[in-house]
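[1] Provided below are the primary sequence and the corresponding predicted coordinates.
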Amino acid sequence: MRAFVAVETGEDVRQKIAALEQGLPAGIRQVEAANLHMTLAFLGEIDETKAELVKDALEGISAVPFEVKCRGVGVFPSMSFVRVVWVGALSEGLRHLHAQIGSALEPLGFKKEEFSPHITIGIPKSRVDLHPFVRAHEDDDFGSFVVDRLILKKSTLTPAGPVYENVHVKRLG
């Protein structure tokens, strides 16, 4: 299965981002509101045995619930070559949780990755000038949500976009 570890946004944040997505320029595939999340570790293709080891590793993580503030819009990797349109996420708790996940998964053969906290809201289907959109929303406030669980998700790619399924939920606290 194609898998990743994520946290889900709260409903208020999801609604604000969904409203923002309505203004995305043509040529950008929007992430469905129900699919909005923040990836903390992309695992790629893993088998059931590895998935069980990942579940055990996640259960060993010790963290209390914390708040994440969502603010601003940007792109990766650059304005001249956009692959992802995102809403920013601010939280020291998020950085600590990401570090713990990296340490827990490293013994299973996963590399520790750099972390730029964000929620993907769109993927370009074609070359689009996003300067006006980003400038107009770079300081927007999308509210905050509480992270109280980690989720191991399975991703199935379809022509209509990815379909996500929760494989395991680890409650924080």
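    Ah, there it is.
[2] When you work out contacts or count neighbours from here on, use the C-alpha atoms and nothing else.
    Fine.
[3] Let me see the ranges of the strands in this protein.
    With DSSP state E as the criterion, the chain has strands at 2-8, 28-30, 37-45, 66-78, 81-90, 118-124, 141-147, 149-158, 161-171.
[4] hold the first one in mind and look at this next one:
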Amino acid sequence: MFIGIRPPAHVREALIDTMEALEGARWQDDEQLHLTMRFAGEVERETANDLAAALASIALPPFELELEGVSQFERKGMPTAIWARVRPAPELERLRAKTERACALAGLGGETRRFTPHITIARLNNHTGPIVDWLTHNSGLRANWQVDGFSLFESHLLASGAQYEVAVHYPLQGTESRTNS
């Protein structure tokens, strides 16, 4: 399971428009495009229910996010993924912190990885061609959207790749809650 934000159609279309001219890349499909705020991992049903309930107590107003360019993740000097950079925003950080507290309330351990807001576009391997030209060509990627909710997703690993299913969607509305701030 993971907690994430699914961008609207116009943002996903902008991301899909970048998915070309890179031999050997395993492009994400439309259903896989999301911003992960917190990975929860494999959890028992009771923990998943506790997490869903804790997330339901989060109250924040909708806010704006912006894509600004592309980048890569590397492991041992080899690129492993290309992604669209999501401009850091105080509202996103507040939502991420609240989801982290919800995970703690559900009994999940604390996140140890640094949060880098992004949307993965493709997975790469040692058969992927050079990515410099692709990164340069898509460096001007820009798209804005209003975040009006977030979701708890279930991930199903299939032979064709990961399939994501929204378990619970949480709309953002109103003002910040003082009980879960």
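    That came in fine, so what should we check first? Only a predicted model underlies this, so the values are computations on that prediction, with no experimental measurement involved.
[5] Superpose the two chains and report the TM-score.
    The TM-score (TM-score structural alignment, normalised by the length of structure 1) is 0.91; 169 aligned residues with a CA RMSD of 1.6 Å.
[6] hang on, the earlier thing: would CSV of the strands of structure 1 with mean neighbour count and distance to residue 54 of structure 1 be doable?
    Converted to CSV, the strands of structure 1 look like this (neighbours: other CA atoms under 10 Å; distance: least, CA to CA, whole Å):
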stretch, mean neighbour count, distance to residue 54 of structure 1
strand 2-8, 21, 9
strand 28-30, 19, 30
strand 37-45, 19, 9
strand 66-78, 18, 22
strand 81-90, 20, 25
strand 118-124, 21, 23
strand 141-147, 18, 19
strand 149-158, 18, 8
strand 161-171, 15, 9
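[7] I'd like those strands written out as TSV, with distance to residue 106 of structure 1 added.
    Output for the strands of structure 1, formatted as TSV (distance: least, CA to CA, whole Å):
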stretch	distance to residue 106 of structure 1
strand 2-8	14
strand 28-30	32
strand 37-45	11
strand 66-78	24
strand 81-90	24
strand 118-124	22
strand 141-147	23
strand 149-158	16
strand 161-171	18
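[8] corresponding residues in structure 2 for the top helix by length along structure 1?
    Longest helix in structure 1, counting residues (DSSP state H): helix 92-105. Aligned by TM-score structural alignment, helix 92-105 of structure 1 falls on residues 90-103 of structure 2.
[9] So what touches that stretch?
    Contact partners of stretch 90-103 of structure 2, identified using CA atoms under 8 Å, 6 or more residues apart in numbering, comprise 3, 37-38, 40, 51, 54-55, 58, 60, 63, 65, 109-111, 180-181.
[10] what residue is smack in the middle of structure 1?
    With distances taken as CA atoms, centre = their mean, structure 1 has residue 38 as the residue nearest its mean C-alpha position (1.9 Å).
[11] List the contacts of the residue mapped onto that residue from structure 2.
    Counting by TM-score structural alignment, residue 38 of structure 1 corresponds to residue 35 in structure 2. Contacts of residue 35 of structure 2 were listed using CA under 8 Å, 6+ apart, and they are 4, 5, 6, 7, 117, 118, 119, 120.
[12] make it 6 Å
    For residue 35 of structure 2, the contacting residues are 4, 5, 118, 119, by CA atoms under 6 Å, 6 or more residues apart in numbering.
[13] Equivalent analysis for residue 162 of structure 2, please.
    Neighbours of residue 162 of structure 2 in contact, by CA under 6 Å, 6+ apart: residue 156.
[14] do residue 144 of structure 1 as well
    The contact partners of residue 144 of structure 1, by CA under 6 Å, 6+ apart, come to 68, 69, 70.
[15] Can you add distance to residue 90 of structure 1 and give the residues you listed back as JSON lines?
    Shown next, in JSON lines, are the contacts of residue 144 of structure 1 (distance: CA to CA, whole Å):
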{"residue": "68", "distance to residue 90 of structure 1": "6"}
{"residue": "69", "distance to residue 90 of structure 1": "5"}
{"residue": "70", "distance to residue 90 of structure 1": "6"}
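[16] Show me which of those residues is closest to residue 142 of structure 1.
    residue 70 (5.2 Å; CA to CA).
[17] I'd like to know how far that closest one sits from residue 158 of structure 1.
    28 Å (CA to CA, to the nearest Å).
[18] what's the answer for residue 33 of structure 1, then?
    17 Å.
[19] what's the answer for residue 89 of structure 1, then?
    Taking CA to CA, one finds residue 89 of structure 1 at 27 Å from residue 158 of structure 1.
[20] before we move on, what about residue 96 of structure 1?
    33 Å.
[21] Next: residue 100 of structure 1.
    For residue 100 of structure 1, the distance to residue 158 of structure 1 - CA to CA - is 32 Å.
[22] go on, residue 108 of structure 1?
    28 Å.
[23] what's the answer for residue 6 of structure 1, then?
    Using CA to CA, one obtains 20 Å as the distance from residue 6 of structure 1 to residue 158 of structure 1.
[24] what's the span of stretch 6-17 of structure 1 from first residue to last?
    Note: stretch 6-17 of structure 1 ends 17 Å apart using CA to CA.
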